[in-house]
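Q: fold the following and give me the result.
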Amino acid sequence: MARLLPLLLLLFLTVLLSRLPSPCASLPIRLNLTHINSKFSNISIEDRNLLAIKRGKLRLAFISSRLSTSLVDVQTNVQYSNQEYSADLAIGTPPVSVSVLLDTGSDLIWTKCEQGSAYNPSASSTYSPLSCGSTFCQNELTSCSDGSTCSFYSPYGSATVGGTMGAETFSFGGTNVPSLAFGCSNSEMGSATTISGLLGMGGGQLSLVSQLGSEKFSYCLTPYDSQSTSPLFLGSLANPDSSSQTTPLGQSPNIPTYYYLSLQGITVGSTKLSIPSSAFAISSDGSGGLIIDSGTSFTMLVPSAYDVLKQEFQSQMGLPVASGNTFDLCFSSPSDGSFQPPKLIFNFQGADMDLPKENYLVSDAGGSLLCLAILPSDQSLSLFGNFQQQNMHIVYDVQGGNLYFAPAQCANL
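A: From the prediction side, this is the model:
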């Protein structure tokens, strides 16, 4: 019996430790996000909208091609400049500041490491190459062909990023996180050459969310025309507001990167649209569904939903329809300042998102047009964009499988 006690004690401690949360899971992390429009101050609002729409359509095509093998391969037409918000953080010891793009539709964390880049792994005392035996070297983006170097290659349509996988200390708003697996890029092609790196927040193994063991993360996006940054919260700071509504948050079993919402209908004014139930269903081949995405500006809906929305919205607006070069449905701007558009409500499972008019109407053509900031999808997939998410505190409860949202003044969080 005396010999069994140490073994029983060891077994007890092993079980106890296995149930403890990840040491990084409770870290309170806050980052400030900057919208890409701040870099385009020298061009008109109309041109900014055109760039945003182009980025969104290219992104939609790339995600669709990745989800379904039965779709036409359109990756060769996709550009990498499809992101919307960037975050400043620090890498290495001593820490070096870098700006990376935030993306809930990607997993990999990577930054440039070639000569002339801000971050140089050889100058950091906390950098180490990732071994071939690491669990982070066992996925579709990584390989170990020479048996000693864990490398990565990540295609983004016509742009690609490649290099070696490493582990390094990252600093998020003053909070240090050691030994994060990341891609140290020494080869970028296409429009990937114009950015410094990416912060993947998807549901896959390599994402920041997964590596931290975070049960939740959240963001609150300030309006496009605001000069204020948008907060991103991880760990204990990512708590839903008391007034939040909640709806199921789904993930594909084949590609866990993307976050899906169950959209059951759309209401314009007081009219619930007659949209077929199949419009937002995920097909057996992996296509379809509605993905909530931080990297897409304007929501894009499959034709079976968008066409019904367009017809009813046009009927209720009561303004002359006008041709626009940017959006699909535009009206002559009202001269009466008291004009009120019809309400637009997204009816998710268990929750209704009643959008403020600033989240679905946008001024165009020098203010002479008022346009619906929702577009038709040319794929079998729909995306819920960040324009519709402005001034909403949105919490991704990844562990619990729920999305919480509530109206908020994001600049004040």
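
Q: C-alpha only now, for contacts and for neighbours.
A: Fine.

Q: residues in contact with Arg30?
A: Each residue near Arg30 by C-alpha atoms under 8 Å, 6 or more residues apart in numbering is listed here: 172-173, 231-234, 237.

Q: go through these and give me the one with the most neighbours.
A: Greatest neighbour count in the contacts of Arg30, by other C-alpha atoms under 10 Å, goes to Leu234: 26 neighbours.

Q: who's in contact with that one?
A: Leu234 makes contact with 27-30, 214, 216-218, according to C-alpha under 8 Å, 6+ apart.

Q: switch the cut-off to 7 Å
A: 28-30, 214, 216-218 (C-alpha atoms under 7 Å, 6 or more residues apart in numbering).

Q: want to put them side by side, so please do this one too:
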Amino acid sequence: MALLFKTQPFLFYLHLASCVLSLSSFSFSFTHGRSTTPNNSISLSFPLTSHRFNHLHQTDLQTSFVSESKQKASPRPRPRARASPASPYHYKTSFKYSMALIVALPIGTPPQTQQMVLDTGSQLSWIQCHKKKHTPPASFDPSLSSSFSILPCTHPLCKPRIPDFTLPTSCDQNRLCHYSYFYADGTLAEGNLAREKFTFSRSQSTPPLILGCATDATEDKGILGMNLGRLSFASQAKISKFSYCVPTRRGAGADQPGTGSFYLGENPNSRGFQYVNLMIFPESRSRPNMDPLAYTLPMQGIRMGGKKLGIPTSVFRPDAGGSGQTMIDSGSEFTYLVDEAYNKVREQVVGGRAGARLKKGYVYGGVADMCFDGNPTEIGGLIGDMVLELEKGVEISIEKERMLADVGGGVHCLGIGRSSMLGVASNIIGNFHQQNLWVEFDLPNRRVGFGKADCSRAAA
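A: So this is what the prediction gives:
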């Protein structure tokens, strides 16, 4: 789930029972013109604008895990490795990285460019919808698009089949399908479920996809939901692969964030990627703390400063109730660990040479208590490199120069938080620990690939 993080994490609760319903009536493929690549797809590239993500309206993990784990969708077993079918199109763009990975995508007919948070941890995509005379021009104006339509109350997605959701969808006064996202701070984002195209060129667009059209929200950027759910952009658009490359994060006071790359379809850099199979849980509906639609990695352990920490592998695997699941999430800034793993990391940091430099009594955002004053490169050198170990010898390596996040005021924190402080029982690998790394999601083969890169150069 998307969990971005500033000084206080504002979380919202997504209640959308429509996630459980079949989209079998919506079978489609991309339309495109003459092929310019061997796999009969078109290669497109678009620049993106840069913005800092101001309001933190990210999914509440605990609530979402409970709701999505109760879905009626049939579990899909792990398939045998096979050649991935070609995506119906080939699309490359770049994104700006501040605290969120922001992509700008052309939506509607004619297209209107919309900034969206790239989020592999959520399902429903949504955009801000207003008529231009009532709002800043960044939002989407449905009246200007000939392909836009709102779902009526009679649509199956507005007839939730699970009775224990709190206000998932409803009919508004105009008999249109309404949804609500509730924020923990008392605010909300709400609007209508709609159908709309993503229009990449005159000859290439998606069919109308289901997404949220928010008419009341506190942030002008939408969400590009890319998890395994049937309503995600990846699933509806029948994307076989997508990938992104997160550039090195710049300091909190930097005028411009780094620029990375985002691919829909084949990535020409994938030849050197190392792949690890996703964990599949057919019995996930009986695990209340499980998110069955997340990208769950088979994590094995953690090394710090060349030392293997004494954390049992079972800590990174879901137990009978689903606690301990390890997810990779582009929409979460920091990495979060369950207590048994977090405590071992903290023991290593505090008990090592960097312990004397610890900013005592300081807790960033209520979840991260390994923070320091002083030169981050020097302190990172005292901590050493960190390696997240996965199956098949695949590793996510974080060099000592990138161990600490600039949180402002001259304070730098280890980019790791305590999951229990969020009220969740899962491990989450956030985008802070995906810097200078290609991350590819190969959906037909249910695997994730990793490849080291200079992501700023990759975006050129």
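
Q: on that earlier part again, restricted to strands, list the contacts of Leu234 of structure 1.
A: 29-30, 216-218 (DSSP state E).

Q: what do we get in structure 2 for Pro407 of structure 1?
A: When structure 2 is aligned by TM-score structural alignment, Pro407 of structure 1 is paired with Lys452.

Q: list the neighbours of stretch 224-241 of structure 2 that are in contact with it.
A: Residues contacting stretch 224-241 of structure 2 (C-alpha under 7 Å, 6+ apart): 19, 84-87, 116-126, 206, 209, 264-266, 293-294, 440-444.

Q: can you put the contacts of Arg30 of structure 1 in CSV and add distance to Val15 of structure 1 and secondary structure?
A: What follows is the contacts of Arg30 of structure 1, written out as CSV (distance: C-alpha to C-alpha, whole Å; DSSP: H, G, I helix; E, B strand; the rest coil):
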residue, distance to Val15 of structure 1, secondary structure
Phe172, 32, strand
Gly173, 34, coil
Pro231, 37, strand
Leu232, 34, strand
Phe233, 31, strand
Leu234, 27, strand
Leu237, 28, helix
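
Q: out of these, who's nearest Cys132 of structure 1?
A: Comparing the contacts of Arg30 of structure 1 against Cys132 of structure 1 with C-alpha to C-alpha places Phe172 closest, at 27.3 Å.

Q: let me see the contact set for that closest one.
A: So Phe172 of structure 1 contacts 29-31, 89-90 (C-alpha under 7 Å, 6+ apart).

Q: cool, and Leu124 of structure 2?
A: Taking C-alpha under 7 Å, 6+ apart, one finds 211, 225, 231-232 in contact with Leu124 of structure 2.

Q: what's the counterpart of Thr194 of structure 1 in structure 2?
A: By TM-score structural alignment, Thr194 of structure 1 lines up with Glu219.

Q: distance-wise, check the closest residue to that match other than its chain neighbours relative to Asp119 of structure 2.
A: Distances taken as C-alpha to C-alpha, 6 or more residues apart in numbering place His55 nearest to Glu219 of structure 2, at 5.9 Å, with adjacent residues excluded. Separation of His55 of structure 2 from Asp119 of structure 2 (C-alpha to C-alpha, to the nearest Å): 16 Å.

Q: please identify which of the two sits among more neighbours.
A: Asp119 (26 against 16).

Q: re earlier: which of the contacts of Phe172 of structure 1 count as buried?
A: Buried members of the contacts of Phe172 of structure 1, counted by 16 or more other C-alpha atoms under 10 Å: 29-31, 89-90.

Q: what residues are up against the residue located most distally from the centre of structure 2?
A: The outermost residue of structure 2 relative to its centre, with distances by C-alpha atoms, centre = their mean, is Ala356 at 35.2 Å. Residues near Ala356 of structure 2 by C-alpha under 7 Å, 6+ apart: none.
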